[in-house]
Structure formats: structure tokens, C-alpha cells
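Undergrad: pasting the sequence and the predicted model now:
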Amino acid sequence: MNVLVSIITPTFNSAKFITETIKSVQNQTYANWEMIIVDDCSSDETFEIVEQLSQRDTRIKCFKQEKNAGAGVARSKAVNQAKGNYIAFLDADDLWKPQKLEKQLRFMVTNQLHFTFSFYECMDEEGVLLNKLITAPRKLSYRQLFFCNYVGNLTGIYDAGFFGKISISNIRKRQDWIMWLTILKQTKIAFPVPENLAIYRIRKNSISSSKVELIKHNYKVYRLYHQLNSVNAAICTLIFLFTQLIIKPTYIKVQKPTI
């Protein structure tokens, strides 16, 4: 198998992390990829770093937004530029294990799947592994995903030949969850690669680290994307909160640190 994979990476003030992220892609055992990086008008040296690295490796394509518009808009621009048979996602501060693409593509082809994701582990902002492995249901239904996002954005890959290029919401947060829901509306079920293939960086003071902010964004998804009335959106948000606090932790495992 030697199909082209387009890797979608939005960046914003990621100068501290972006080189390591790009190197984790360059270290892939599967080499037929393009990494499309769209900088969301960073105020640090992120774009300059990416531009320099792209001059050394033509598989890296870089673009810069004229104004800050959020990760969803940056991802959309990157997807529009993508030429790959498969679309994969990796944020600018996360990392892939070396065999991530090879193993995941083989899993998709062997099982005739058009969308997959994988397990992943966590590290702190300084890159220290936290011995925490995030797993997921081995057979993920649309209903399960509706009440909890079990798909780590840094692990998702879909078949663009089957789905086409899926449009990404310009909502500031939870665009990835909306995209996975769009996919599962068609496939009904998703199967993860039952391996740890990536490393997610937990940032201090980020929106994703604030439970209160996430609840607000989840409510917006139910209201704006699913177009539920305020009462039903609130009920769904409460179910999401219960699932997040009670059920999802059962899929978090203690793991010995690995790289």
C-alpha cells in the first residue's frame, strides 16, 4: 500500500512544540504523506519555523491566515489543499509514534474500514509522560459518540475517496467531534486500532483542560450543530457530563511510559 496521506495541522503560537511535532511525522515508517500546516496568524515564530522546515522537506506545505479565525477555519483551509487519498489529523503540539500511519492504514485496509482512530497516551506541557493511556469502546456507535467524544483528534483518519472532503465547522471548539459525528452518521459504527499510536500534550490553561469551558462548548454543539432546543440541548449536555465523569474514565488506563 502506497497511497498518499494528507496530514492536517493547524497552528497558533506553537513555536515551542511544532518542530517536535513535525519530526514525529518525518519519523513515520510510512513515507508517502504530505503535511499541510495552516498557521492561524501566530504572534510568535511558528510560521517562520514551519517555513524553514518546509524548505528542507517538500512534503511539508505551509500557509498563513491573514487574521486569527480559529482552528476550525485553519483545518478547513488545510483540507481544501489536501491531495491525499486519506485525511489524517495532528495538532501542532501532539506527537505520533513512528508506526502510527503504517499500522493504522494496514488496519483500515485489512478490515475494509473507511474511518479509524486509535488509543493514545498523555504527556504534560514539558513532554513528561503521565502514564495515562486513553482507550475507547472497541465498537463505537453513533449514539455513544453523541454523548461523549471518544475519538482523539490526533488519531483520526478517514478515506477521502469514500467520504469526499468533509467540511469542518468554524465553531471555535469541538469541530473534531462534529466531524466524527458526521462520519458516523454514514458508517454507524467505528472501530479503533487497539494500540497506543500517539501522544497528546495537555497544555496549561487551555480550553480543552477547562471542564467548565468544555461543557459550554458541548452545549453549543447540541444547539447549533444538532439544532436542539434549549431544554433538549441542556439535557444532552447533562448526559454528556455524566458520561464524561463516570463512563469515560473506565477507558483510561495506567500505562508504563514509552516513546
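TA: Now that the structure is in, tell me what you want to look at.

Undergrad: from here on, just use CA atoms for contacts and neighbour counts.
TA: Will do.

Undergrad: mind checking how far Ile235 is from Ser167?
TA: Here the criterion is CA to CA, to the nearest Å. By it, Ile235 lies 27 Å from Ser167.

Undergrad: what's next to the host helix or strand of Ile183, contact-wise?
TA: Applying DSSP states H and E as the criterion places Ile183 in helix 175-187. Outside helix 175-187, the residues that touch it by CA atoms under 8 Å, 6 or more residues apart in numbering are 72, 115, 141-142, 145-146, 149, 151, 153, 163, 166-169, 190, 221, 225.

Undergrad: more neighbours, Ile235 and Ser167?
TA: Higher neighbour count among Ile235 and Ser167: Ser167, with 17 against 13, using other CA atoms under 10 Å.

Undergrad: neighbours of the nearest residue to the more buried one once chain neighbours are set aside, how many?
TA: Take Ser167 and drop its neighbours on the chain: the residue closest to it by CA to CA, 6 or more residues apart in numbering is Ser76, 6.6 Å away. Neighbours of Ser76 under the rule other CA under 10 Å: 20.

Undergrad: what about the helices in this structure?
TA: Counting by DSSP state H, the chain has helices at residues 18-26, 46-56, 71-81, 100-110, 142-147, 160-163, 175-187, 211-220, 230-242.

Undergrad: what's the most buried one of those?
TA: helix 71-81 (a mean of 22; mean count of other CA atoms under 10 Å).

Undergrad: got the angle for that one vs helix 175-187?
TA: Helix 71-81 runs at 50 degrees relative to helix 175-187, counting by axes from the mean of the first three to the mean of the last three CA atoms, to 10 degrees.

Undergrad: which other helices and strands does helix 71-81 contact?
TA: Contacts defined by 3 or more CA pairs under 8 Å, 6 or more residues apart in numbering; DSSP states H and E place helix 71-81 against strand 5-11, strand 33-39.

Undergrad: got a list of contacts for the first one?
TA: Okay, so that is strand 5-11. Contact with strand 5-11 is made by 32-40, 42, 46, 71, 74-75, 78-79, 82-92, as judged by CA under 8 Å, 6+ apart.

Undergrad: put this next to the previous one:
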Amino acid sequence: MDTNMTVPIISVVMPVYNAEKYIVEAVDSILNQTYSDFEFIIIDDCSTDASYEILQSYAAKDNRIRLFKNDVNKKLPKTLNFGISQAKGKYIARMDADDISLPERFAKQIKFMESHPEIGVCGTWLVEFSKTGEKPVTPNITHEDIIVTMYFSNNCIAHPTVMMKSSIFQQQNILYNENHMGIAEDYALWNECLNNDVRFHNLPIILLRYRIHDNQTTSSNFTKIQSHAQQIIISNLRKYFHSAISENNLLIFANSKKISKLKLSIYTNIRYIIVCLMLKKHNVKRNLFNPQYFNAMLYSDSIVNSIEIRLKGLLLGIKKLHSGKNYGS
């Protein structure tokens, strides 16, 4: 990289492992951003395919790219921590080697971050796509909504969409947990950030195309990721509610999170609803979280909401069937 370059505003950090099928689209989507004041830190985690050779050809043509190669496969958290240690920018933008950032992503995130200095982590909406189709993913937007969802329900910050303040890592000494070995390392990081009063926001704009394929970590390690996430939820429940709600009831709530309420017995659903009522009461009593968002989070996983979603799908199917008959008559 040219040492005479001014310090970039953004440091893009992208780990790569055996991504030769998708790496060209990923790199091009970053280099073609409308906002161009960035360095592109790419770390090849000892790929066994042609990924590194492809990246070398890019690095030879664009001096914004800083290319590194691990001598052994160090897994995602350690590779990310190394990339962040090399970052010079005010902000760190994450990117994955199999995804596609839309051209306005950095421009829109920078504009928001610069005008909202209280925000430490900014994600975006996205589109999941695969060989069979695509669907939009529209996670929670505000910090108050994100914190209750993140603590007690699920990961609502899409890792490859985020732009973060570098100071989170440099001054607050927060890092990816290398013991996670690439399993829910982002969920653990977001929770640590929240525990250190870092504020979050999701831009309600689709700015990334997230590729679904059989070789990605999320697909191959789904059960392990779910297990790690559940342990994080249990830890948060104990932290905020152990004084008012028994361990057994907290585990009923946590264990029910990973299963559709329609698949649980009536008895288990009743117990789950009772625990939710206890959580709502204690939250108001202790003034822990915004009741509007906390109660909405509880409702979103309830049997009532599950039935409503099922009924809406059924009614939509009947409506389509009925309109088709009318069209054919």
C-alpha cells in the first residue's frame, strides 16, 4: 500500500477461506462503492483453492487493498482480530467473501454515523439469496428494540452489513472471542458491546446481498451456532432476572426460544406464557428495558403470534386459490 496515502475514513475487513467461487463478486462490490475513502484489509486464512491468487491480482491493481495470508488456518475470530489490529480508519466495515455490498452501502452508513455520533455499530437490512430465490431480511431498527431482541431472543445485527467505530476495539478493548472458533462470534461480540454501553442501529435500507450456500459456516454449523446463542440468552436472563424468577422458569423461557410454539405441548406453552408474564412484571418493576419493545419481543415468540402467522399464510393461500378459480372461470 502507498505510504503517502492519507489515513482512510473506513477500514474494510474481509476474511477469506476457500471462496474462489464468489470472491470476485465480493471484491468488486467493495471496490465499486460510490464512497471510495477506504482501505481494504483482506486476510486469506490459508485457503486451499485459488482464492489467494485471485486476491493477489486485485492487490496488484488497486493500492487500497492490503492483502495478508495466515500461515495456518486460524479460524474466523482470530483472523478478524488480526484484521482489526491492522485497521487505520475511523470506522471498520465488515465484509464476507461470499456476499455482495450494494454500491451505496458505505455512503449511506458513513452519512448516518457522522450525523449520529452516539451510535457505535450500524447494520443494515439485507436480501438473502440462493439458487432457489431470494427474500428481504428486515431486522429491528432502533437501539431500544435491538437490545431486548439481542439479549433475550436472537441476533438481529447481520455481521457482514456492519460499520463500527474503531474506538470500540482500540479504546474499549473489545475483541472477538477467539474461543468461539467461528461459531456465533458476532452474537457474542454484540452482547459484549451492549454490556459496555455501545449503542446500535440498523439502517432500514437493503444495502447487502447475503448469499446462502451449503459451504458457509452458518449452514454447516447451524446446531452449534444455535447452542451458543442459547447460552448467551440464558446468561442474560440470569443477569437481569435471577432475583425474581427461578432458574427453572428462566430455562423454560430460553429452551422454548429455539422451537416453534406450534410444536410445543399445550402445557409447555402455558408455562412459557406464565414465565413471559413474570418477565413483563419484573421488567416494569425494575425499569430495566423499554416496556414497548420488551413486550413486543415476548409477543413475537408467543403461541398467539405463531398461530396468527400460520392463519395469515392459510388465508393468503385461500385468497390466491379463489382468485385463480375466478380467473379461470
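TA: Great, that's in hand. What you see is a predicted model, and the numbers here were worked out from it, not measured in a lab.

Undergrad: picking that back up, next one: whatever residue of structure 2 lines up with the residue nearest to Ser167 of structure 1 from Ser101 of structure 2, what distance?
TA: Taking TM-score structural alignment, Ser76 of structure 1 has Asn81 as its aligned residue in structure 2. The spacing between Asn81 of structure 2 and Ser101 of structure 2, counted by CA to CA, is 22 Å.

Undergrad: and if you look at Ala158 of structure 2?
TA: Ala158 of structure 2 is 13 Å from Ser101 of structure 2, by CA to CA.

Undergrad: list the contacts for Lys261 of structure 2?
TA: So Lys261 of structure 2 contacts 269, 301-303, 306 (CA under 8 Å, 6+ apart).

Undergrad: recalculate using a threshold of 10 Å.
TA: 268-269, 272, 301-307 (CA atoms under 10 Å, 6 or more residues apart in numbering).

Undergrad: likewise Leu224 of structure 1?
TA: By CA under 10 Å, 6+ apart, Leu224 of structure 1 lies in contact with 171, 218, 233.

Undergrad: again with Leu250 of structure 2
TA: Contacts for Leu250 of structure 2 (CA under 10 Å, 6+ apart) come out as 233-235, 237-238, 241-242, 256, 272, 275-276, 279.

Undergrad: just the buried members of those residues?
TA: Applying 16 or more other CA atoms under 10 Å to the contacts of Leu250 of structure 2, the neighbour count classes 233-235, 237-238, 241, 256, 272, 275-276, 279 as buried.

Undergrad: what is the most widely separated pair among the residues you listed?
TA: Maximum pairwise distance in those, criterion CA to CA, is 18.1 Å, between Ser235 and Tyr272.

Undergrad: distance of the closest residue to Lys173 of structure 1 other than its chain neighbours relative to Gln81 of structure 1?
TA: Nearest residue to Lys173 of structure 1, sequence neighbours excluded (CA to CA, 6+ apart): His217, at 6.4 Å. Counting by CA to CA, the gap from His217 of structure 1 to Gln81 of structure 1 is 28 Å.

Undergrad: now check Ile270 of structure 2 against structure 1: what is it aligned to?
TA: Matched to structure 1 by TM-score structural alignment, Ile270 of structure 2 sits unpaired.

Undergrad: again, but for Ile225 of structure 2
TA: By TM-score structural alignment, Ile225 of structure 2 lines up with Leu214 in structure 1.

Undergrad: what's the match for Thr11 of structure 1 in structure 2?
TA: Superposed on structure 2 with TM-score structural alignment, Thr11 of structure 1 falls opposite Val16.

Undergrad: just want the most central residue of structure 1.
TA: Asn153 (1.7 Å; CA atoms, centre = their mean).

Undergrad: mind listing what it touches?
TA: Contact partners of Asn153 of structure 1, counting by CA under 10 Å, 6+ apart, are 88-91, 94, 117-118, 174-177, 179-180, 200.

Undergrad: on that earlier part again, count the neighbours of the match of Thr11 of structure 1 for me.
TA: Val16 of structure 2 sits with 25 neighbouring residues when counted by other CA under 10 Å.

Undergrad: in contact with the residue lying closest to it once chain neighbours are set aside, which residues?
TA: In this structure, Val16 of structure 2 finds its nearest non-sequential neighbour in Asp44, 4.7 Å apart by CA to CA, 6+ apart. Taking CA under 10 Å, 6+ apart, we find Asp44 of structure 2 in contact with 14-19, 51-52, 55, 67-74, 79, 97.
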